[in-house]
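1. how does the following fold in three dimensions:
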Amino acid sequence: MTSIESITLEVADPTAADRFYTTAFGLGTQLRLRASEAPTTGFRGFTLSLTVSQPSTVNSLVDAALDAGATSLKPVSKSLWGYGGVVQAPDGTIWKVATSAKKDTGPATREFDEMVLLLGVADVTASKRFYVDRGLAVARSFGSKYVEFAAGSGPVKLALYKRRALAKDAGVPADGSGSHRLVLSGDAGAFTDPDGFAWEAASLTGTP
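-> Reported below is the predicted structural model:
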């Protein structure tokens, strides 16, 4: 089964970005960084989500991100589905930290249970078909609105969402152009999906 082996963020300053992600989220092999000055404006068409076990851990990670230089897009708050907040890293990447739990069951930690890459796409049904044809297995699907693929052996789960709905969830305008500043690595080979997101063979991705 095809899975994401790693994701690479293309950033202007990899050293500064590495310092941020280590300090804010304690990320290691799940995330790689690569220097790039590719033009990009507005919403880049994707978000990254960290799913955690309880509200106090949401607070812990969001506070650490803000202290490390992130900008708040949606302050941490309760909702019908749980508790979470959205921040934008100094390199421009949008991160959501959330839990479905309504109450704490233990001390706050800095650990997350799952990392999810949400791609904002023009046609969820067409993009779902594209990825299924390349070996990804559907874990959950809600018609033409949302699709989540099984993570397999990889550390990152892939999901598809309507671009405008994803931007709204992140708290930013949907308009944007230029590079996504994102490269996915997996065992399905090199290709570009219908919305311009690039994949490369896992062996071609540089070391963290």
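
2. make it CA atoms for all contacts and neighbour counts henceforth
-> Fine.

3. tell me which element the residue minimising distance to the centre of the chain falls in.
-> Nearest residue to the geometric centre of the chain (CA atoms, centre = their mean): Leu48, 1.7 Å. Using DSSP states H and E, Leu48 falls within strand 46-51.

4. let's see this one next, to set against the first:
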Amino acid sequence: MNIIADQSVIDAVVLEVEDPAAAAAFYEAAFGLGDRLRVRESAAATSGFRGYILSLVVAQPGTVDSLIGSAVEAGASVLAPAKKSFWGYGGVVQAPDGAIWKIATSAKKDTGPFTREIQDFVVLLGVENVKATKRFYVDKGLRVGKSFGSKYVEFDTAPSAVKLALYGRRAAAKDAGVAAEGSGSHRMAFTGGAGAFTDPDGFVWEAADA
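-> You can find the predicted model right below:
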């Protein structure tokens, strides 16, 4: 049964961690995402790449460096040092709980004093079949914002606090700087108006009041 578009808003991303107090302290110090990111205790088995990247989009390189710096100071490890590329400037870190974070901007140089403001919080799912997973989410009522065939899909979840995008699993792993192999729990869930279901790649959605 389809849901209407405004029910597809994502309220928060929930990370399952072994030590919720330590994870909450890390994320507050590193990024300060507030209610958009939640943690809860779990000892579910997982290994290798968990199949997703949490991406923070910011205005300029100084903000990228500031957020990566605070994450590393709080205990994150660097997977890909921040650097310029043809698309902008960014780097990748791994949190102590194992989640992978990419902090990036389309700007290649600072144009003024930087802040720590995060423009967009995007969850990039690395999926086995982009077209099939796209169809699944469209059937759930999500609108496609951008689509590049079987390569990349970004959904229009406005006015959501969190955005959702799809990428091929191997391409996502390469972007994160890790091997694509992995198994077990994703240790991540969404909460929002879409109700409770599991997508074709095993990512779990929960009702907003779960």
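
5. picking up where we left off before, give the contact list for the aligned partner of the residue nearest to the centre of structure 1 in structure 2.
-> Using TM-score structural alignment, the partner of Leu48 of structure 1 in structure 2 is Leu54. Counting by CA atoms under 8 Å, 6 or more residues apart in numbering, Leu54 of structure 2 makes contact with Ala99, Ile100, Trp101, Lys102, Phe121, Val122, Val123, Leu124.

6. what about the longest helix seen in structure 2, how far off from structure 1?
-> Across structure 2, the helix with the greatest residue count (assigned by DSSP state H) is helix 61-74. Taken against structure 1, helix 61-74 of structure 2 registers an average deviation of 0.5 Å after superposition, with mean CA distance after the TM-score superposition for structure 1.

7. tell me the SS of Tyr137 of structure 2?
-> Secondary structure, DSSP: H, G, I helix; E, B strand; the rest coil: Tyr137 of structure 2 is helix.

8. how many other residues sit next to it?
-> 17 (other CA atoms under 10 Å).

9. next one: the one 3 residues further on
-> Other residues near Lys140 of structure 2 come to 19 when the count uses other CA under 10 Å.

10. and Ala173 of structure 1, how many residues sit next to it?
-> Not Ala; residue 173 of structure 1 is Pro. 12.

11. an error on my part: the question was meant for Lys162 of structure 1.
-> The local packing of Lys162 of structure 1 (other CA under 10 Å) involves 20 other residues.

12. what's the match for it in structure 2?
-> In structure 2, Lys162 of structure 1 lands on Gly168 (TM-score structural alignment).

13. thought Gly192 of structure 2 was touching Ser8?
-> Yes - between Gly192 of structure 2 and Ser8 there is a contact under CA atoms under 8 Å: 6.9 Å.

14. mind checking which of the two has more residues around it?
-> Neighbour count, other CA under 10 Å: between Gly192 of structure 2 and Ser8, Ser8 has more, with 24 against 20.

15. gap between the more buried one and Leu166 of structure 2?
-> 16 Å (CA to CA, to the nearest Å).

16. same check, this time on Phe86 of structure 2
-> On the measure of CA to CA, Phe86 of structure 2 and Leu166 of structure 2 end up 21 Å apart.

17. who's more crowded, those two?
-> More neighbours surround Leu166 than the other of Phe86 of structure 2 and Leu166, with 25 against 7 (other CA under 10 Å).

18. just give me the mean distance for the strand or helix carrying that one relative to structure 1.
-> Per DSSP H and E, Leu166 of structure 2 falls inside strand 163-168. Once fitted to structure 1, strand 163-168 of structure 2 is off its aligned match by 0.3 Å on average (mean CA distance after the TM-score superposition for structure 1).

19. same for that strand, what does it pack against?
-> strand 120-127, helix 130-139, strand 152-156 (3 or more CA pairs under 8 Å, 6 or more residues apart in numbering; DSSP states H and E).
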